[in-house]
Structures are given as structure tokens and as C-alpha cells.
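Trainee: I'll drop the sequence and a predicted model, then ask my questions.
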Amino acid sequence: MSGVVLQRLTTLTLSVKHLGPIPNLLQRLPSSFPTPSPTVSASQVPALFREPYILTGYRPHHQNWYCYLLSLFQKHNESLNVWSHLLAAPLLLLRWWSLFGALGNPYDISVLPLCLFIVSALFCYACSSAAHLFQSHSEQAHYYVFFMDYVGVAVYQYGCALGHYFYTSAPGWRASIFGRYFLPGTAFLGLMSSVGCCVAKARYRKPYPKQRKICQLIPTILAYFLGISPVVHRLLTTSWEEEPSMNMHVLQILFFLCCSVFFSYPIPEYFFPGKCDIVGHGHQIFHILLSLTTLCQLEALFQEYARNRANVVDIFGESQIWWACVSFPVLTIACLLVAFHSMKYTHNKLNRD
């Protein structure tokens, strides 16, 4: 599965390199219809929009909103950031459809956590794609769309936690302190992840101090370690030969660890300034690895669901499954309130400046 995905993403990367004729197609639109302006260098955009070691491919700000929508078909330094998640979403849905088609009629209460995992991933992809597509419009838009991006990340973290808890966790782990407080703990840390990222984005300006990374990374790292704990426990206590899903869990952990490296450090553009502007910079690689992480999670969780679905309700009870599912929109609303408050704070701050 991961080989097929890698092949498709490689094809996407090669296609982006040949996007040269696309701006010409945009120029053939009717003259009354707004078209994106040519990209500019880093020195021609405000510091807020510049990324380290990315020297070209920036879209001018204060264009018509339609220009940024149409820049989906323009060659710029955010193109692959947008397309990597736009294409991953239908891949995820197609795989979901093919897997469930093989089960006949799998739709009962035991499948709800798995459905929420899919919803959380698609929501995260949508927020991320929108953020990278529209963030160049203005300073205010830049902040707003990335606040929503952080909501998507927090919701995705909790969606993963639900899947791991109901399909992967073992009885011994559920009896531990981690198991007893897992769902409220992951919900709280997901909310704190959203708060930390929004505060760091709203409060600090470039050049960013170390406090910004601390606000972003500490709650996010804690949320990940707690959310992945049932998987790690299973990896350490069960036979991988007897449970093929463990191999996919190993892959999802490896892909995510690679994600964290490319998210935290400007690799490879640090070593090749200006050479990775359109294709190949670290955030693009991070997006592709995150897509692979999600696909591996889906494979693993589906295998465990298909094997244990008859026992899920007996083990957890209908009430716990329903309460866990109700907590999902509650967390989403709480994170949205954090984002809206951050938008209001940023709006007032920009007006004062």
C-alpha cells in the first residue's frame, strides 16, 4: 500500500516540476476575470510571508481572492503544500471505500470511532490546504487561515486517539493510569495544542524567539505521546507475526518521526538556498510524510476493526462509545472558539500597529 502511495506522490512531484504552461492557461481567461500575478522574490513580500532559505516563488499579497483560488494551478512555492493534501484526501476516501466494500455491511456503532478518524483527517487536510492556498492574501488572512489550520491539527490528534483507544488498546494498558484517563487526557492536550499554536502565532513576530517553539511543541508532543501510547504498548507486548496490523503501526510511527524532523528543521533548503523553492523544501516533504502516516493508520485501524468489531461493544459498552463520539464535536467547537478568540486578538493588534 505504502509503495503505491509513494509512487503516486512521486508522480505528483514530477508533475509539479512541469507546471510551466499552466500560468499561460490562466492568462487565457476572460479579461474581466481576475488572474494571479506572477510570483515574486522574498525581498518583495513582507517578512511575515517569508520562509527561511526560500528565495523565490512568493505570490504578491492583496490580490483578489479569486487569484489565490486560481493559484491552485499556478507554479509557486506553496503549490505542492496545497496539492499534497488535496490529493491525499481522495486517496484516503477511495481506500476507505474499498476496505469497507469488502466487509459487506459493517455500519454499526462499533465503526463510529473509525469514521471519526476519517473525518478528522479530512478536516485537517482541508484546513491545511486552505491555509497554504489563501495565506498570501494579507496579514490578517495569513493569521486567520493558520489559526484554522491549528484547529485541524488538534481535531486530527483526537481522531487518531479515538481509533487507537477503541481498536488497538490491550486490556493491560486500559487498566493502567494511561488507559483510565486516556480520552479526557487526549482531548485536553488536543485543546492545549490548539491554544499553544494559536498563542505562539498571535503573540510572536519574526525573528521568532525560542518561546514560540516551546508554546507550539510542548502540548503537541505530549498529545502525540499520549495518543500513541496504546500502539506502543501493543508493539511491545504482542507478536507482530500474529497481528499484521503491527507492521502498519510501525510504519505510521516512522513516517511521523520523519515528519517531525522536516517540520522542525528547514531541510534540505538550508543546504541549498533557492534550489528547493518550488519543489522539494522541508514543509512539502512534511506534508507528504503526514499523508503517508494517515494512510498507514487507516490500514492498521481497519485491520484491527475488521478482526475485533464483534467485540468492541462488549469490551467498551455502547455508552462509552457514544460519549467518546460526543466529545469529538465538543473538542472541535472548543478549538474553534480558541481560533476565533485568536482572530479577534490579532485583528485588534494589527489595527493598533
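Mentor: All right, it came through fine. Since we're looking at a predicted model, the values are computed, not measured. Numbering: from 1, shown residues only.
Trainee: From here on, just use CA atoms for contacts and neighbour counts.
Mentor: Noted.
Trainee: which residues touch residue 159?
Mentor: Contacts here follow C-alpha atoms under 8 Å, 6 or more residues apart in numbering; on that basis residue 159 touches 113, 116-121, 328.
Trainee: hold the first one in mind and look at this next one:
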Amino acid sequence: SQEWSRCLKWEFDSRDGGPRIPVFDYPIWFVFCRGGRARIREVYQRGRGAIRLPTDIFDIHQVPKVFREDGIISGYRHPRSSALDCILSSFQMNNETINIWTHFLPTWYFLWRFFLLGSTVDFLSDSYAWPLLVYMLLICVYPFTSCCAHIFSTMSPESRHICYFFDYGALSLYSLGCAISYGFYVMPDCWVNSWIQQHFIPIAIGNSLLCTSMSCYSRFVELQFPQRSKALRTGAFVVPFLFDTVPLFYRVLLSCWGSCSLGEALSNHCYHLLFAFLTCFLFTAHLPERLAPGRFDYFGEIRAV
């Protein structure tokens, strides 16, 4: 508009003669004072067109079955998106946007915590800290891998399977990291140097390999046998969790029976177990989106929890 042109002009980048960039002729507050909301909306639409954000959002009946999610009716991206479209779609509201960002942002939080620990813990020379090092590395790898898997999962049916293979593998690695940390730090005193402790981590490694294979195989039978696929995938997540937390369960039982006190660390572990079981139940039941299909297409679906 004419008023907008008084506030914003386009100039060539003086550093390298590159593309034109927007320059405000007046202070930014002046733009907002003179009907700024409409102008900001205009800038958004221009910028959206300039970077070519993907605009196609599809309903469930418009995408192949392999891309469909239970209880999610709308908000699907193009099933043949380019890599650039997939990246740009994370800045556009669709049924994967919240899921992507709830994995991407925690990655940076865990990295920040990792660097804070690195400033106080000698990970290189203190062997007692090595299990913690492994756990922190894997807890940073898992959400970032899952974020990438959800970003690029709509390039093709084949790429969707491959992306989720990496997602399942990263989840199994995170489970293995939990097993390693539990095996060194949570093992009850009566189990130290026992057969259980000596074979705990090797069995956890075998569980990770087996359950990753199960979850990947479940994708091949998903369309023909959806119930079998769901059972395999759920079992692939539940079995490692149950095995890895055996030492923790034992210590909680000892606390309930009065053999030892329930310290602050153990209380935090109990909250972790509670939320883990709740998440498993909601993920298996596809709640709340199954109760109201279409209501939680963008916000509140269990995949983003």
C-alpha cells in the first residue's frame, strides 16, 4: 500500500550487492502506531511468498494410508514434499508442527544441561562419570533424531519408513542409555557384583537390537495387519522399559516395605515411572485424539506429549 511504502523501502545489500533487503524509513514504533497490525500481516504474507512456504495442507482422505494417523483428520503435508518443503513446513501450522518443535527445543535444553555438567564433572578421567556421559549423549541424540524423522517423513512412502526406522533406533538407544545409567547408579546393594549386574547391560543391548528390529518390522505389516503392527510396536517400546527399570522397581519395593528410606532421588524416579506409564497408556490408546477425531489435529495429540 501507499502508506506502507512510506515506512518500508527495499535496498540492495551494500556489502556484496546481493538481493534487496527491507529497510525501515521510520522507527519501528511509527509503523505500529499507524495501523500496524494490517501492515504486519501484509509483511507476513509477502515474506511467506518470498521464502515459498508450502501451502498445501490435506485431509486424511487426500493422502495415502501409510501417511495417516489414528484420530488425525486434517493438517497433513504433501506426501511428495521436497526436503526444503519439509524443512519450511516446520514453520507452518500442520499436524506435525508441534511434534517437531517439542522434540527440537528439548534437544537444546539437554545440550545446555550437558555443557553445564561438563563444566563440573570430569567426564574424561573420572570413570564413575562415564555412564552419565553415555546417558547425556544419548538423551541429546534421541529428540534430535526424532525431530528430523518427523520433519522429513513426508518426502515419499519409502522415506517415511526410513525416517521412522531412525526414530525407533534412537528411542532404543535412549532406552539403552537408561539401562547403562541404572545398571551403575541405581543397582541395589544386594545386587552389586551379582549375576544380574554382570549381565544387565549385555541383555539391555540385546533388547535394544531385538526391539528395534520388531518396531521396524511392524511398519511392513501395518496396512495389512494394523492390530499386529500396533502390538509389535508397543511391545518393542514396553519390554526394554520394563527390563531397564527392574533395579529401580526393586528399590521402590524395598522402600515401600520399610527396608530403606525413600530419598529425594528415588522420589523423582517414582514421578518418572508414573509419567512413563501414563505416556505409554495414552500412546497405545491414541488419547485424546481418538475420543474426538479432528479436535486435536494441531494441538494436544499424544505424539507431541
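Mentor: Here it is on my side, so go on. Bear in mind that the values here come from a model prediction, so they are computed numbers and not experimental data.
Trainee: can you put the contacts of residue 159 of the first structure in JSON lines and add secondary structure and neighbour count?
Mentor: Converted to JSON lines, these look like this (DSSP: H, G, I helix; E, B strand; the rest coil; neighbours: other C-alpha atoms under 10 Å):
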{"residue": "113", "secondary structure": "helix", "neighbour count": "25"}
{"residue": "116", "secondary structure": "helix", "neighbour count": "21"}
{"residue": "117", "secondary structure": "helix", "neighbour count": "26"}
{"residue": "118", "secondary structure": "helix", "neighbour count": "22"}
{"residue": "119", "secondary structure": "helix", "neighbour count": "16"}
{"residue": "120", "secondary structure": "helix", "neighbour count": "23"}
{"residue": "121", "secondary structure": "helix", "neighbour count": "26"}
{"residue": "328", "secondary structure": "helix", "neighbour count": "19"}
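Trainee: Let me know the closest of those to residue 308 of the first structure.
Mentor: Nearest to residue 308 of the first structure, judged by C-alpha to C-alpha, of these is residue 113 at 13.3 Å.
Trainee: That closest one pairs with which position in the second structure?
Mentor: Aligned by TM-score structural alignment, residue 113 of the first structure pairs with residue 131 of the second structure.
Trainee: check which helix or strand covers the residue lying closest to that match once chain neighbours are set aside.
Mentor: Of all residues not flanking residue 131 of the second structure in the chain, residue 181 sits nearest, at 5.3 Å (C-alpha to C-alpha, 6 or more residues apart in numbering). Per DSSP states H and E, residue 181 of the second structure falls inside helix 157-185.
Trainee: in the superposition, what's the average offset of that helix relative to the first structure?
Mentor: Helix 157-185 of the second structure: mean distance to aligned residues in the first structure after superposition is 0.7 Å, counting by mean C-alpha distance after the TM-score superposition for the first structure.
Trainee: how about the strands of the second structure, start to end?
Mentor: Along the second structure, the stretches classed as strands by DSSP state E are 8-12, 20-24.
Trainee: want to try TSV for the ones you listed, with distance to residue 191 of the second structure as columns?
Mentor: Compiled in TSV, these are given as follows (distance: least, C-alpha to C-alpha, whole Å):
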stretch	distance to residue 191 of the second structure
strand 8-12	70
strand 20-24	66
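Trainee: Tell me which residues of the helix or strand where residue 330 of the first structure lies come out buried.
Mentor: Residue 330 of the first structure is part of helix 318-352 when elements are defined by DSSP H and E. The neighbour-count check on helix 318-352 of the first structure (16 or more other C-alpha atoms under 10 Å) flags 321, 324-325, 327-328, 331-332, 335-336, 338-340, 342-343, 346-347 as buried.
Trainee: In contact with residue 83 of the second structure, which residues?
Mentor: Going by C-alpha under 8 Å, 6+ apart, residue 83 of the second structure touches 152, 155.
Trainee: Tell me the residue in the first structure aligned with it.
Mentor: In the first structure, the residue matched to residue 83 of the second structure (TM-score structural alignment) is residue 65.
Trainee: how far away is its match from residue 34 of the first structure?
Mentor: Going from residue 65 of the first structure to residue 34 of the first structure by C-alpha to C-alpha, to the nearest Å gives 9 Å.
Trainee: Now check the first structure for the residue matching residue 97 of the second structure.
Mentor: Using TM-score structural alignment, the equivalent of residue 97 of the second structure in the first structure is residue 79.
Trainee: Compute the distance between that match and residue 62 of the first structure, please.
Mentor: Relative to residue 62 of the first structure, and taking C-alpha to C-alpha, residue 79 of the first structure is found at 18 Å.
Trainee: Give me the more crowded residue out of those two.
Mentor: Set residue 79 of the first structure next to residue 62 and count neighbours by other C-alpha atoms under 10 Å: residue 79 wins out with 22 against 13.
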